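Participant: Here is a sequence with its predicted model. Questions after.
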Amino acid sequence: MKRIYDKPRIEKYIEKHQIYQYFDTPDLTFFACRYQKGEFLNQSDKEETYLQFIVDGIVSIYFVREDGSKYSLECGEDLLLIGEMAFASPPPSPFLFYAEAVTEVTSIVISLEQHRTALQKDRRFLNFLVYVLSRKLSLVTGCESISLPLEERVLNHMKYYCQDGILNGIEKTAFRLHCSSRHLQRVLNYLEQQKIVEKCAKGTYRLL
C-alpha cells in the first residue's frame, strides 16, 4: 500500500465520483491510497481507522465463517465504501469481512481518528451510511457460500479464528467445521505431510 498526497489528483477523483455529495461536514481532509493486486484494503480482525472510497480498480469483498466457509459479498468496479462497519460498530463483528484488491486499486481516504466526531453529527453522511449498510445486509442474506474442500476450510479456520494459528481439540473443531473427527484427522495428517501445519501435541496443530 502506498499513500498519495497529490492534491490535484485527489481532487480530480473526488469530483469525478462526486464524493462531496455524501457529506455536509466542511473541511474534510482526504488523501489517497494505492494497492497492488492481492493486497487487503482492510481486515475486520484488525481495528480500522479509515473510510475508503474505491475510485479505481476492482475490489472483492467477502467474509469467512467459523466453519471455514467463504462467502463472496461483492466484487466490482462501482464506487464502494470500505470501513463503514468500523465506523458504525467497533470490532469484533459477527463475521470477518475482507476487502481484497483484484486489480491495482486506488481509494480516497478519510481518517476516522480525525473526523469521527464530526461525521457522527453529519446527517447527510449518516443517511448515506444507512444506505450502504442496508445494501450490504441484503447482499449477505442473499449470498451463497463458495464450495470449498475441507482442507481449505480447515486452513481458513486456523488462519482467521485460531489464536496464533493454533488449532486445539479435534472433536470440538470437527463440530465447528461440520465434519467427522476422523475426516478432520485425515485432513490434518495430510496437511502435516505437506508441511502446511505441524503437530505440537495430541489434538494440537499449528499453521506454518
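Facilitator: Ah, there it is. Numbering: from 1, shown residues only.
Participant: only C-alpha atoms for contact and neighbour calcs from this point on.
Facilitator: Noted.
Participant: how about the strands in the chain?
Facilitator: 2-4, 30-35, 40-43, 50-56, 59-64, 70-76, 80-82, 96-101, 105-111, 145-146, 166-168, 197-201, 204-207 (DSSP state E).
Participant: Pull out the buried positions in the first one.
Facilitator: Translated: strand 2-4. Within strand 2-4, the residues that qualify as buried are residue 4, counting by 16 or more other CA atoms under 10 Å.
Participant: Equivalent analysis for stretch 163-173, please.
Facilitator: For stretch 163-173, the buried set under the neighbour-count rule, 16+ other CA under 10 Å, comprises 165, 166, 167, 168, 170, 171, 173.
Participant: repeat for stretch 75-86
Facilitator: For stretch 75-86, by 16+ other CA under 10 Å, it's 75, 79, 80, 81, 82, 83, 84, 85, 86.
Participant: Let me have these in CSV, extended by distance to residue 98.
Facilitator: Output for the buried residues of stretch 75-86, formatted as CSV (distance: CA to CA, whole Å):
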residue, distance to residue 98
75, 12
79, 17
80, 13
81, 13
82, 10
83, 10
84, 13
85, 11
86, 12
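Participant: Closest one of those residues to residue 17?
Facilitator: The nearest member of these to residue 17, counting by CA to CA, is residue 79 at 7.6 Å.
Participant: Got another one to weigh against that:
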Amino acid sequence: MERIYDKKEIADCIASSKYHTVLDSLDVDFYLIKYQKGELVSSPFQNEILFQIVEQGSINIYCIRDDGTRYSLSNGAADYFLGDMDIFYPKSNNIYAEAAENLTCISFSIEKHREVLLSNNKFLVLICNSLSTKMGVITTMEAAPASLTERVLSYMKYKCSNETLKGIEQAAFHLHCSARQLQRILNQCENAALVKKLGKGTYRLISQPHSPDTPEGPY
C-alpha cells in the first residue's frame, strides 16, 4: 500500500472522477492510496475508517463467517465506493475488500470529516444510491459453496490470532465438522506446505501466493 499526497496528482484524479462535482464541494483532506493485487483494501483489523472511491482497478468484497465460510458480497471497479456504510454504522467485523488487481483509490478519513459529510446533501444522495444498489445486489446473491479445506484455511487466516489454530476440538466445533475430519485436513495442508505444525493441536498458516491451490479431499 502506498499513500500519495501530491496535490497535482490528487487534483488530476478527482478531475477525472465521475463524482468530481460532488468531491469539489467537500472540504476534506484528500489523498490517493495505491494497492497491489491481493492486498486488503478494507478489513476489520484496520484502525482508521476511510471512505474510498475506486479510480483504477477492481476489488472483491466478501464476508468471512465464524465457521470460515466465505461469502462473496460484491465486485467493484471504477467509481465503486468503500466505507459508505461506515459513515452511519460501526465497522463490520466480518467484511473484507481485496484488490483484485493493482488499484488506485481517492481516499479521506471518515471520522475526521464526519460532520462535513453529513451536512452535504449532494454527497448523501450519492451514498443513498450506492447503498441501495449494494443491497439490491446482495439480496440476489447466493453463498458460493466452499470445501472444508477452504473453510479451514479461511478460518485460520481471518478468525485465529496470529493465523494460528490452537485446539482441534474447539476449532472443529466452530467449523461444524468432526475433530477427525479437521485433523485429516490439517495433515493434508501440512503435507502441501500450507500450514506448519507448532505442537500438539497447534498449526500456523504459512503465507502463500495470493491464489494458492488448496488440496481437495472427499469432504
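Facilitator: Done, it's in. If you're wondering where the values come from, they're calculated on a predicted model, not measured in any experiment.
Participant: of all the buried residues of stretch 163-173 of structure 1, which two lie farthest apart?
Facilitator: 165 and 171 (17.4 Å).
Participant: Show me the residue at the heart of structure 2, geometrically.
Facilitator: Here the mean C-alpha position of structure 2 is nearest to the C-alpha of residue 96 (CA atoms, centre = their mean), at a distance of 1.9 Å.
Participant: Enumerate every residue touching that residue.
Facilitator: 40, 41, 42, 43, 44, 61, 62, 63, 64 (CA atoms under 8 Å, 6 or more residues apart in numbering).
Participant: try 7 Å this time
Facilitator: The contact partners of residue 96 of structure 2, taken as CA atoms under 7 Å, 6 or more residues apart in numbering, are 42, 43, 61, 62, 63.
Participant: which bit of structure 2 covers the longest helix along structure 1?
Facilitator: For structure 1, the helix reaching the highest residue count under DSSP state H is reported as helix 123-142. Counting by TM-score structural alignment, helix 123-142 of structure 1 pairs with residues 121-140 of structure 2.
Participant: about what we covered before: what's the distance between the residue nearest to the centre of structure 2 and residue 40 of structure 2?
Facilitator: Going from residue 96 of structure 2 to residue 40 of structure 2 by CA to CA, to the nearest Å gives 7 Å.
Participant: Could you do residue 20 of structure 2 as well?
Facilitator: Where residue 40 of structure 2 is concerned, residue 20 of structure 2 sits at a distance of 26 Å (CA to CA).
Participant: Off-centre distance for stretch 91-98 of structure 2?
Facilitator: Put simply, stretch 91-98 of structure 2 sits 5 Å off its chain's centre (CA atoms, centre = their mean, to the nearest Å).
Participant: meant to ask about stretch 31-51 of structure 2, not that
Facilitator: A distance of 8 Å separates the centroid of the chain from that of stretch 31-51 of structure 2, by CA atoms, centre = their mean.
Participant: and what of stretch 69-85 of structure 2?
Facilitator: That offset, for stretch 69-85 of structure 2, works out to 8 Å (CA atoms, centre = their mean).
Participant: Just give the number of residues close to the equivalent of residue 16 of structure 2 over in structure 1.
Facilitator: Counting by TM-score structural alignment, residue 16 of structure 2 lines up with residue 16 in structure 1. Using other CA atoms under 10 Å, residue 16 of structure 1 is surrounded by 10 other residues.
Participant: rewinding a little: between residue 20 and residue 40 of structure 2, point out the one with more neighbours.
Facilitator: Higher neighbour count among residue 20 of structure 2 and residue 40: residue 40, with 19 against 13, using other CA under 10 Å.
Participant: With adjacent residues omitted, what lies nearest to that one?
Facilitator: residue 98 (4.4 Å; CA to CA, 6 or more residues apart in numbering).
Participant: any idea what the one you found aligns with in structure 1?
Facilitator: With TM-score structural alignment as the criterion, residue 98 of structure 2 matches residue 100.
Participant: My guess is that match contacts residue 38. True?
Facilitator: Yes: Residue 100 of structure 1 is within contact range of residue 38, at 6.0 Å (criterion: CA atoms under 7 Å).
Participant: Settle it for me: which of those two has more neighbours?
Facilitator: Per other CA under 10 Å, whichever of residue 100 of structure 1 and residue 38 has more neighbours is residue 100, with 22 against 15.
Participant: quick one: contacts for the more buried one?
Facilitator: Contacts of residue 100 of structure 1 (CA under 7 Å, 6+ apart): 38, 39, 40, 41, 59, 60, 61.
Participant: Count the neighbours of the closest residue to residue 83 of structure 2 other than its chain neighbours for me.
Facilitator: Leaving aside its chain neighbours, residue 83 of structure 2 sits nearest to residue 51 (4.6 Å; criterion: CA to CA, 6+ apart). When neighbours are defined as other CA under 10 Å, residue 51 of structure 2 has 21 of them.
Participant: With the one 3 residues further on instead?
Facilitator: Under the neighbour criterion other CA under 10 Å, residue 54 of structure 2 is assigned a count of 23.
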